[in-house]
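Peer 1: Fold the following and give me the result.
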Amino acid sequence: MDLTKLFGCRVFGDAAMREHLSREVYESLRRTREAGLPLDPSIAQAVAEGMKDWAIAQGATHYTHWFQPLTNITAGKHDAFIEPDGEGGMMLEFSSKALIKGEPDASSFPSGGLRATFEARGYTTWDPTSPAFVKDGTLYIPTAFCSYGGEALDQKTPLLRSMQAVGSEGVRLLHLLGEESVSYVIPTVGAEQEYFLIDRALYEQRLDLKICGRTLIGAKPPKGQELDDHYCGRIRLRVSDFMHALDEELWSLGVPAKTKHNEAAPAQHELAPVYDQANIACDHNQLTMEMMRVVAKRKNLACLLHEKPFAGINGSGKHNNYSLVTDTGKNLLSPSGDPVRNRRFLLLAAAFVQVVDEYGDLLRASAACAGNDQRLGGCEAPPPVISVFLGEALTRTLFSFADGGGCPEEHRQLLKTGVDALPELVKDDSDRNRTSPFAFTGNKFEFRMPGASQSIALTNVVLNTALADVFSGFSDRLERAADRDAEICALISEVMQKHGRIIYNGNNYSEAWVQEARRRGLPIIPSTVEAFDCLVAPKNIALFARHGVFTEAECISRHEILLENYVKVVGIEAATLIEMVRRQVYPAVVRYTGEIAETVNRMRTAGAAAVSTVRLLDTLTALVDQIDSELGALRDAYARSQSIEDVHAHAEFMRSDIRLCMESLRAACDAAETIMDGTCWPMPTYTDLLLRV
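Peer 2: Alright, predicted model coming up:
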């Protein structure tokens, strides 16, 4: 297999465009794709014709406007290329209008009050900055999705708006720093994706996995991840076969899947791509999640993307690796050979410190979802306290500026292994901190809080917009300054004095840090419901409005959509747990209790009743009553929840009362599982699910 020919073979990328478009059309479209310049409408028909010819040659019979509604998954309706020719036959057509504009039913997707049910018209519009591709006989055209009034109903539109904002403000700042040759600045992202793989036949036997994506019942297995023997260990044959097939699918779709390995928990794995523009990276991550599920099913496996599929072992996240690049090929977060004297780099590092301190609540909101509540703060993922890790060397340098002491000399050291045959290595400036939610890792910042099932769009909307705002403030100061070099030092100093409290290079999992964060006045946002409220804080609405990313109405609508989604997710979990216990667990425990009772009676008749058997019967009898009682409590609470009309109060009730009832019911069921005959338990156990792959 020639990987160079496989990669992007199903993408209408640079090579395909050169072949199917004229030079003039190609150059015009390339400028739009790379620099975000307005699309020349006169080239649309030529692009549509070239795209159609290429897609048909790839085996496509249909096309679809592929968009990302506020559901964390993608959508699109599929239309055939065929049109009647008026003579009883058909011809293949694809017009510029069909390329540029679609009209899905906007009332059928979450709008948070932006659209009434009877106001159905919405528009999808071609995103020429993200390449089209062919999958399953359909030409997929990446598009934005807006309402009839122009409000964003999707993930892509605000992401593109925010990229435009940080791009323009980034260019403005770089020009003031003497880099006039820079024409545009683009945020780049690499999204590491964690996931679980389990046997498909076992998955089909678990109602909770099929409906909720996570286990609602399940006792701790004898062996989980205690021995640390799974992380980066030998990849099992079935998993390796899956990974190989997934790589080929993703490579053919132009997704630069780079790294694959076992993660910390049994049956958990990770895929990491090469960086790309934030918009394309978001599209690619959606494709990756979709293809993971599809390929897993082909291989008789099930891919779980929930943040916490199994209690008691690590859940799955998605690390958002973020940087900024220019058209001149510079990564703005790469220190120079002498980073302490690289004032542009230090100024940008200070900008990120200010962003996280001022808008850490928005970053927390961007990583909030019902599944992530099960994961964050569990000593497997960052805690619900936002902080920045810079490493000791960079922290010393920035605080030295703040204290007026200039730049301390930093010298990299060699790594000494004590083995003569091993080559010498130059150590990095600092160690890694895997507990930090927002860490500088050499040439990028890594935001580690997003959940595995989430779109990365909102996280990058927040980063782009907040950076645009800070850059704008820096530029305003530099434009007024008589001595720009002195003003750069003053800016770094002021940022560190005001916002340096957000820097923490220690163990974020420790209780001591929570207490220290509280002392520093940092926001501690433990749950999703509280995090969502940050989206409608006046300062955050003002931020988005200043840069044209969200209107106030769009912020309010997203707040409502996210709360409604939380309510529905937790409600579905509660209803699923009720059904599983009522129809599977409770009957199984009653039957087994009856069998033990019969055994005890027979033993008593024979005059040989064992104390341990009687004790087991007493325990089971108590558990039968406890399960019944806890089931009744959950059913009553769920019934009460259905009458709560205010969405915020409803979400609060689901977070507190419903989740608490679910945990109590689960504890009783899990206790029964640990003492019942394994052949009598009505569903696959954790040991079955985690080890049978």
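Peer 1: For the rest of this, base every contact and every neighbour count on C-alpha atoms.
Peer 2: OK.
Peer 1: any chance you could map the strands in the stretch 1-150 of the chain?
Peer 2: Under the criterion DSSP state E, counting those that start in this stretch, the stretch 1-150 of the chain carries strands at the ranges 62-66, 78-80, 82-84, 90-92, 101-102, 122-126, 133-135, 138-147.
Peer 1: For the stretch 301-450 of the chain, just list every one of the helices.
Peer 2: If DSSP state H, counting those that start in this stretch is used as the criterion, the helices of the stretch 301-450 of the chain fall at 343-366, 392-402.
Peer 1: Next, the second sequence, to be compared with the first:
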Amino acid sequence: MEASKLTEEFGCLVFNDKVMRERLPKDTYKAVHKTIEKGTHLELDVANCVAATMKEWAIENGATHFTHWFQPMTGLTAEKHDSFISPCENGTIIMEFSGKELVKGEPDASSFPSGGLRATFEARGYTAWDPSSPAFIKDGSLYIPTAFCSYGGEALDKKTPLLRSMEALSQEAVKVLHALGYKDVQRVNTTIGSEQEYFLIDKEYYKKRKDLLFTGRTLIGAPATKGQEMEDHYFGVIKPKVSAYMHDLDEELWRLGIPAKTKHNEVAPSQHELAPVFETANIAVDHNQLTMEVMKKVADKHNFACLLHEKPFEGINGSGKHNNWSVCTDTGMNLLDPGKNPGENIPFLVFLMAVIAAVDEYAPILRLSVASAGNDHRLGGNEAPPAIISIFVGDELADLLKSVEEGQAYQSAGKVQMAMGATVLPHFTKDNTDRNRTSPFAFTGNKFEFRMPGSAVSVANANIVLNTAVAEELTRIYEKLESYKGDDQKAFVLSMLQDILSKHKRVLFNGNGYTESWVEEAAKRGLLNLKSLPDAMPYWIKEESVELFTKHHIFTKEELYSRYEILLENYAKSIHIESLTMQEMVRKDLTEGLIAYQNDLSHEAMQKKQLLSASACTMELSLLEKLDAAGTAMQEALEKLAGDTQLAEQKEDGLETAQFYQQTILADMDVLRKYADEAEALIPEKYLSYPTYGQMLFSLR
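Peer 2: Okay, here's the model as predicted:
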């Protein structure tokens, strides 16, 4: 796409506000805009008009079908396509699309995860149009973003609770701002920028790896002779083939209205990142789901496989999805921007303290919001944050918070000029905070960067919890503000914030989160170290969690428990599939190569013995002994894993099953991998039916 055409092409496949303004009757456009801005009910005659216009626009752009696009609790997206055609009596067709078809669909709800909300025979479900997220065209179909619920109205998706959490935060934030004197604010929006990390490998190599095909990560594999230790890949020159992929990816995303902004090589070999511009949370989540789909589709065209798993390769960095989160008013005020005088910026101080309190008090469920079988492998090292949740605020905000705690006026150190030692270089001021790559939750200037989400999952979960937790803290702040009847509100607010800080300052930590000393210090502070999903899972259904989500109408108790069951079941199933895949690869693929190499070595040794003395076979015999030892240990570990996996299959309680997979099956897999990798390291590549780490990570040019 030429730069001159970019402004014309951006969003050309999106039924966005510009298209609606141009094509809809003025009254219809106002009604739709009112629904989007204020959440008012959309009348059927308005929906019919929108549907007719949307159909004509879609057909003009090559669409023949439409689909209600939704996000079930699989973590992926779902779609069922229907054509616009309607047969006529004379054997011809007309193209139709009604308001009813736009606003409501009826997919089968029994075949998606429901956590007990729906039985198999209770099949009916509904999809409902979300007008706040624009429709778009992809692969000849009109995609209509929708929410998904059961026949009884229970949320079966991630969009519905996200929208609820956004509304809850907005309502509580507006009340607080009104109490502080900002009466013109009518709505507060949460905004997200989701940095998406991913790996690219040769598609033919991908097809030959059963573990990548079935589980998304490599379950065996000796490390390559080079990894990321030279630190030469991060921000390095992008290889031509990868650059061509990134170029086409940008163009596809731009046509879909996704504001892809930044692209670069990441730390690990064959790892890369794409970062978009900030958007309203709901649209940002939709766009991230769509981005992951498009990444894979474009990769296939370029003969790549795009790996989105959090830890596809051992020994090098995994992939995250850094969730940059902020809150902005409809009047244009970023409530997390300190401004020129943060000590006097009362809205900033109030919202900063609300976030600190929310992250501290609801850390267990915030941790759970990013927990998965894949992400648990990633957290804790190689630039991924630890499982202990803490907040990094930087030196300037640390000083500001110290002044709040001590009840003193804050004296800013002012802007600091960078001195780089060469007069030809430009002068500029330093940011008010450094970056801390080891912090799970870091303040980065005018937003918080939640670094714990994994690359493969929807960021909806993390933002549902974060929005709701902050909404609850704002509720408590508003209740105190409303009860105050004095005439010095500023002093009262600062005193209130001082009290909040004293209760929650334990979560603030600006140091290195990877050290053992921090683990010990965090334990002394009472901060939890929940290393896996089963560790965090009980907190989801604790009384305080149930009260939080039901109070703000994010989840009913039944919806909460359904997600509890689904998360545990998905976790156990993921590791179960990994176990079976690993067993098959070791038993069929690695063992075959091991035996073939041993046979050739034995044959070679016997031939040399006939021609030379026995001492001439030292190398072959040494290798045979090592291979035999590795093979024996591998076989024993394989039988242990197989037996324990059968035991896991017999368990019925969800939490107990997940704990067994985490504590026993993963431990068995680690042992088996150790011996499998030792054997693989001894075997030449020609004996292996699958590509090695070196081939996969360093083959792209």
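Peer 1: Need the TM-score between these chains.
Peer 2: The TM-score (TM-score structural alignment, normalised by the length of the first structure) is 0.99; 693 aligned residues with a Cα RMSD of 1.1 Å.
Peer 1: circling back: of the helices of the stretch 301-450 of the first structure, flag the one that's most buried.
Peer 2: Among those, the stretch with the highest mean neighbour count (mean count of other Cα atoms under 10 Å) is helix 343-366, at a mean of 23.
Peer 1: contacting residues around Leu376 of the first structure?
Peer 2: Pro382, Pro383, Pro384, Met449 (Cα atoms under 8 Å, 6 or more residues apart in numbering).
Peer 1: again, only this time at 6 Å
Peer 2: By Cα atoms under 6 Å, 6 or more residues apart in numbering, the contact set of Leu376 of the first structure is Pro382, Pro383.
Peer 1: mind checking what it lines up with in the second structure?
Peer 2: Using TM-score structural alignment, the partner of Leu376 of the first structure in the second structure is Leu379.
Peer 1: Likewise for Met662 of the first structure?
Peer 2: Checking with TM-score structural alignment, Met662 of the first structure has Met669 as its match.
Peer 1: For its match, give its distance to Gln498 of the second structure.
Peer 2: From Met669 of the second structure over to Gln498 of the second structure the distance is 49 Å, taken as Cα to Cα, to the nearest Å.
Peer 1: higher neighbour count, those two?
Peer 2: More crowded of Met669 of the second structure and Gln498, by other Cα atoms under 10 Å: Met669, with 22 against 19.
Peer 1: Secondary structure element holding the more buried one?
Peer 2: helix 666-682 (DSSP states H and E).
Peer 1: Going by contacts, tell me the helices and strands next to that helix.
Peer 2: helix 618-649 (3 or more Cα pairs under 6 Å, 6 or more residues apart in numbering; DSSP states H and E).
Peer 1: one step back: any idea how far the match of Leu376 of the first structure is from Thr191 of the second structure?
Peer 2: Taken as Cα to Cα, the span from Leu379 of the second structure to Thr191 of the second structure is 25 Å.
Peer 1: ok, now Phe214 of the second structure?
Peer 2: From Phe214 of the second structure to Thr191 of the second structure the distance is 34 Å (Cα to Cα).
Peer 1: do Cys617 of the second structure as well
Peer 2: Using Cα to Cα, one obtains 68 Å as the distance from Cys617 of the second structure to Thr191 of the second structure.
Peer 1: which of the two has more neighbours?
Peer 2: Higher neighbour count among Cys617 of the second structure and Thr191: Thr191, with 24 against 18, using other Cα under 10 Å.
Peer 1: what sits against that one?
Peer 2: Neighbours of Thr191 of the second structure in contact, by Cα under 6 Å, 6+ apart: Glu279, Thr280, Ala281, Trp325, Ser326.
Peer 1: so of those, which ones are in strands?
Peer 2: Using DSSP state E, the subset of the contacts of Thr191 of the second structure located in strands is Glu279, Thr280, Trp325, Ser326.
Peer 1: For the residue positioned nearest the centre of the first structure, which three-state class applies?
Peer 2: Per Cα atoms, centre = their mean, the C-alpha nearest to the average position across the first structure is that of Gln454, at 3.7 Å. For Gln454 of the first structure, the secondary-structure state derived from DSSP: H, G, I helix; E, B strand; the rest coil is coil.
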